[in-house]
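structure, please.
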Amino acid sequence: MRETLPGERATPIDTTGYEALPFSDRCREIWRRGEHLLIGVSPGNSYFSHRRIAELIGWGLEFFERIDIVHADLHVGAQYETFGYTPEHAHRRAAKEVKATARRIARGVEETGHRDAVRAHALSEFAGHPVYRRLHREALDALRADRDFGAAAEAMARGFLAARLDEGLAPNEPQLAAGLRYITAELPFFLDTPALLGVPSSVSCYHLQLPLTPVLFGRSEGLRAAPGQGYAVVRPAAPTAAAGAVAGTRAA
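The predicted structure is shown next:
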């Protein structure tokens, strides 16, 4: 674990309270390299408190040389419009959520005292990046041409939208389309974070298994993650860690 730099404030962080479940043997091997961890943060998601972010950083630095945190800020307002908000109100609410998310991330990074090892970004910062644009275009093409990919992306969008709908309601067509645009904007970081951030390999993590995970990381054809890209569920550990969880030491 990295030392705190002089003048930086470090709050004690629980570095034993999480477990990692890489999706596949290849993902596990990328994890063991310990080169880079990507943490994706969704605006408006109460799971990502500043304390949770600080804990994830402290825990992740036990295994990885560097961490990047990316929070979504694209197509958030468009979703609110499909739920009946006026464009002005939707923009204000989205901007408020995104700013609050950025503040929680900044506070979480500050509390760890590891600003040398952690970088934070808004997703929109990459919108003009040629690699991001290529990967995003590939994802859009796959939505139209790849049945398995499209079905998994739609399932992921429906799950995401369920939190904004009354219980038992399904998203209508405009809502589903907005959800798919939001998710597709994030997909480049599940496909090839190394190319986007200039790292040798990377593990993208989230606290849930996603419908797209087996498509991007478990098949041998169609759109899938780059060889240096891994995925792992990282979640609060149960009292007895799951049998498949990553051990607390890095492979030699």
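
please count neighbours and contacts with C-alpha atoms only from this point.
Fine.

give me the neighbour count for residue 218.
14 (other Cα atoms under 10 Å).

please give the structure of this sequence too, so both can be compared:
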Amino acid sequence: MFEFEPLTERCGGLLPTACHVCIGVSPFNSYFSTPRLRRMADWALTRFGNVHFFVPDALAACTLEALGYEPDHARRKARRQGQYVHNKIATALSALGVENPRRLILGMDRLYATPRYVTLLDDAYRCFREDEEFRAACLDATHWVLEQKLAPGTTASQEQLRGAVRYFLGELPLFADAGGIAASIAGVPGVPGVPSTPGVPDVGGHSPSFFVYHQRVGFLERFFARELAWRPVEGQGFLVVRDPVRPPAGVPGAEHPAETARALEVAHGIA
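Model (predicted):
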């Protein structure tokens, strides 16, 4: 069970009819253990019916280069870590009885071959070039990421930011239309997407979808509040999903954490 919260009020309005989530998994983040990935997959499949996992594997080389790795070393390191994360996700899904689990993993090779992703990526780069406020917001988000990886007291240079922002821009299409990208992949033999559901409002050929991550990001709050020049499609939302906080001993619910987590879901209007 997880505690989860729509990023904005508009995101909350999409929850009753959403039938797909895309879970973002950062390649070098130890938070995403195999047991946690299994629980997240179980939750997503139970609650929404359709799930994909997004792994920005090759993109991680952009951050590594910004941190000083030689380009070839950065690419090799990113590729090895990406394969490791893909394997963890596949193991988690297989444990739940999912057949051919790798079809539910979206790495960069698959995304670069997906028309909807490529179109959105072009749009993101165009807006980055042409809109000063959007560009500043992307660089600020990248600065926040790099500051957590650089030595204390070190500030990222403009050159580092310009290199590392490619990682962030590569993620943006999933924030903007994860459901549309999944539906686009449905055109590839053997890869299920997100078909329209009878009785559910249809948005661009697919039902409402959510991108899932365990942290709030300032850029995304502005993005999903539609304050920036580039915006998510109408049917795309964002959920912040975390492990529930266990109440201290003696507090009502401490002995039954599952019931406590269920109550949190009800409070957020999900259950």
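
residue 234 of the second structure -> the first structure?
Residue pairing (TM-score structural alignment): residue 234 of the second structure is matched to residue 227 of the first structure.

and that match, how far is that from residue 77 of the first structure?
34 Å (Cα to Cα, to the nearest Å).

higher neighbour count, those two?
Neighbour count, other Cα under 10 Å: between residue 227 of the first structure and residue 77, residue 77 has more, with 22 against 15.

which element is that one on?
helix 76-82 (DSSP states H and E).

onto which residues of the second structure does the helix or strand just after that helix map?
Toward the C-terminus, helix 76-82 of the first structure is succeeded by helix 87-112 as the next helix or strand (DSSP H and E). Helix 87-112 of the first structure lines up with residues 71-96 of the second structure when matched by TM-score structural alignment.

all helices for the stretch 1-150 of the first structure, in order.
For the stretch 1-150 of the first structure, the helices defined by DSSP state H, counting those that start in this stretch occupy 25-33, 50-60, 76-82, 87-112, 130-145, 147-162.

to which residue of the second structure is residue 211 of the first structure aligned?
With TM-score structural alignment as the criterion, residue 211 of the first structure matches residue 218.

tell me, how many neighbours does the residue nearest to its match when sequence neighbours are not counted end up with?
With sequence-adjacent residues excluded and distances taken as Cα to Cα, 6 or more residues apart in numbering, residue 218 of the second structure is closest to residue 141, at 7.4 Å. Counted with other Cα under 10 Å, the neighbours of residue 141 of the second structure add up to 17.

what do you get for residue 263 of the second structure?
16.

what's the helix or strand for it?
Under the criterion DSSP H and E, the helix or strand holding residue 263 of the second structure is helix 257-267.

how about the secondary structure of the match of residue 234 of the second structure?
Put simply, residue 227 of the first structure is coil when judged by DSSP: H, G, I helix; E, B strand; the rest coil.

roughly how far apart are it and residue 52 of the first structure?
For residue 227 of the first structure, the distance to residue 52 of the first structure - Cα to Cα - is 30 Å.

ok so, going back, helices or strands up against the helix holding residue 263 of the second structure?
Packed against helix 257-267 of the second structure, as judged by 3 or more Cα pairs under 8 Å, 6 or more residues apart in numbering; DSSP states H and E, are the following elements: strand 3-6.

what range does the strand it packs on cover in the first structure?
If you align by TM-score structural alignment, strand 3-6 of the second structure falls on residues 19-22 of the first structure.

what's the mean deviation for the matching stretch versus the second structure?
When the second structure is superposed, stretch 19-22 of the first structure averages 0.6 Å from its matched positions, counting by mean Cα distance after the TM-score superposition for the first structure.
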